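Enquirer: okay, sequence plus prediction incoming.
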Amino acid sequence: MTTLHIREARADDWEAVWPFFHDIVRQASTYGIDPDIDMAAAKTLWFDVPEKSYVALLDNQIAGTYYLKTNHAGPGRHVCNCGYMVSADARGQGLATQMCRHSQQIAKAMGYLAMQFNFVAASNIGAIRLWEKLGFAVQGRLPRAFQHPEYGLTDALVMYKWL
């Protein structure tokens, strides 16, 4: 039986996160992050800038991660933004579902009223299906905003959920 534990990330967790983060970003098919980002800049982006970053452990091995941050300051500070990544060998085990549920609980505890995903590639059907299952709705479509390596110019979606 596989055990799942999600906890706040520590700086020394980055060594375990970097290989799958790098693999996902290098594929350039789901995230609008420079595929050539180096390890230090990636750590800053994912672990240091967000208000909170978490790791998901399957049988005590880091298999996923997410960040949580304010989407916009000032009058928009009640809306947060999250990003999630799961290692290739841990996919299909419900890890993204559990991290998204966990992030919503944390967001509520931090006083956020809504969660927004700013740039979901329309070609990322699995993620869109999951976010909709978890109560997110498409609120906007950015035509040809994502350059997919296989499909070319692809729409990007803005997805939103009132918490």
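Expert: Done, it's in.

Enquirer: CA atoms for contacts and neighbours, from now on please.
Expert: Will do.

Enquirer: quick one, helices of the chain?
Expert: 14-27, 39-43, 95-109, 125-133 (DSSP state H).

Enquirer: just the ones you listed: most buried one?
Expert: helix 95-109 (a mean of 18; mean count of other Cα atoms under 10 Å).

Enquirer: what helices or strands is it leaning on?
Expert: Helix 95-109 makes packing contacts with strand 61-70, strand 79-86 when contacts are defined by 3 or more Cα pairs under 8 Å, 6 or more residues apart in numbering; DSSP states H and E.

Enquirer: about what we covered before: now distance to Leu157 too, for the helices of the chain, in JSON lines please.
Expert: Listed next are the helices of the chain as JSON lines, based on distance: least, Cα to Cα, whole Å:
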{"stretch": "helix 14-27", "distance to Leu157": "18"}
{"stretch": "helix 39-43", "distance to Leu157": "23"}
{"stretch": "helix 95-109", "distance to Leu157": "17"}
{"stretch": "helix 125-133", "distance to Leu157": "9"}
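
Enquirer: adding another structure so you can compare the two:
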Amino acid sequence: MGSPSFAEYLHVSKELMHVFILLILAWVLIGLSRSLVRVFRNYMHTRISSAEEGRRVETLARVFRYTSTAAISLVAGMLALSVIGVSIAPFLGAAGVVGVAVGFGAQNLIKDYFNGFFMLVENQIRQGDVVEVCGKTGVVEDITLR
């Protein structure tokens, strides 16, 4: 059991360099996606006529920015693990099982987020609207996904 050879050090350094490049690429892609969301948001602000629509655009921009950042980070993490030789198949299998369990457990929460997203996109309810829910009447002050 001797000391590692130069070839082994070279192999490890190549893997680390690939991971480093992958992380830089992910960082650039996250920055690019945020810039695209910002450009879209600014473009939409030039097309809207009310402050209410502006708040709606801001909410949608936040959702898209978060979703793109999470997706890019997840893919980059899986690729980095793959590059250094860690099999991602067990992670994906475990994620599937956990996803099913969380899906059943948080079914109402997930349903609320999807309903909130579609309410925002379809503009079903607006700030300032008077609503009645379960016999209670009130004014909509803020709209979020949940």
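Expert: On my side now, so go ahead. Because the structure is a prediction, the values reported are computed rather than measured.

Enquirer: need the TM-score from the superposition.
Expert: For this chain pair, the superposition-based TM-score is 0.26 by TM-score structural alignment, normalised by the length of the second structure; 67 aligned residues with a Cα RMSD of 5.2 Å.

Enquirer: quick one: end-to-end distance for stretch 43-51 of the second structure.
Expert: The straight-line separation of the ends of stretch 43-51 of the second structure (Cα to Cα, to the nearest Å) is 15 Å.

Enquirer: same question for stretch 143-155 of the first structure.
Expert: Stretch 143-155 of the first structure: ends 5 Å apart by Cα to Cα.

Enquirer: buried set for that stretch?
Expert: Using 16 or more other Cα atoms under 10 Å as the test for burial, stretch 143-155 of the first structure gives Ala145, Phe146, Gln147, His148, Thr154, Asp155.

Enquirer: quick check: the fourth one vs Trp131 of the first structure, distance?
Expert: So that's His148 of the first structure. From His148 of the first structure to Trp131 of the first structure the distance is 20 Å (Cα to Cα).

Enquirer: again, but for the third one
Expert: Summarising the geometry, the distance separating Gln147 of the first structure from Trp131 of the first structure, computed by Cα to Cα, is 21 Å.

Enquirer: that's a strand at Gly138 of the second structure, yeah?
Expert: Yes - with DSSP: H, G, I helix; E, B strand; the rest coil as the criterion, Gly138 of the second structure is assigned to a strand.

Enquirer: so what's it up against?
Expert: Gly138 of the second structure is in contact with Val130, Val131, Glu132, counting by Cα atoms under 8 Å, 6 or more residues apart in numbering.

Enquirer: what number of residues are in the vicinity of the residue lying closest to Leu68 of the first structure once chain neighbours are set aside?
Expert: For Leu68 of the first structure, ignoring the flanking residues on the chain, the nearest one in space by Cα to Cα, 6 or more residues apart in numbering is Cys82 at 4.6 Å. Counted with other Cα atoms under 10 Å, residues neighbouring Cys82 of the first structure total 21.

Enquirer: so Cys82 of the first structure sits right up against Phe117, yeah?
Expert: Yes - judged on Cα atoms under 8 Å, Cys82 of the first structure makes contact with Phe117 at a distance of 6.7 Å.

Enquirer: same question for stretch 29-39 of the second structure: list its buried residues.
Expert: Counting neighbours by 16+ other Cα under 10 Å, one finds that the buried residues in stretch 29-39 of the second structure are Leu29, Ile30, Ser33, Arg34, Val37, Arg38.

Enquirer: any chance of those residues in a markdown table, plus secondary structure and distance to Ile21 of the second structure?
Expert: Putting those into a markdown table (DSSP: H, G, I helix; E, B strand; the rest coil; distance: Cα to Cα, whole Å) gives the following:
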| residue | secondary structure | distance to Ile21 of the second structure |
| --- | --- | --- |
| Leu29 | helix | 12 |
| Ile30 | helix | 14 |
| Ser33 | helix | 18 |
| Arg34 | helix | 20 |
| Val37 | helix | 24 |
| Arg38 | helix | 25 |
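
Enquirer: JSON lines for those, including distance to Glu53 of the second structure?
Expert: Shown next, in JSON lines, are the buried residues of stretch 29-39 of the second structure (distance: Cα to Cα, whole Å):
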{"residue": "Leu29", "distance to Glu53 of the second structure": "28"}
{"residue": "Ile30", "distance to Glu53 of the second structure": "26"}
{"residue": "Ser33", "distance to Glu53 of the second structure": "22"}
{"residue": "Arg34", "distance to Glu53 of the second structure": "20"}
{"residue": "Val37", "distance to Glu53 of the second structure": "16"}
{"residue": "Arg38", "distance to Glu53 of the second structure": "16"}
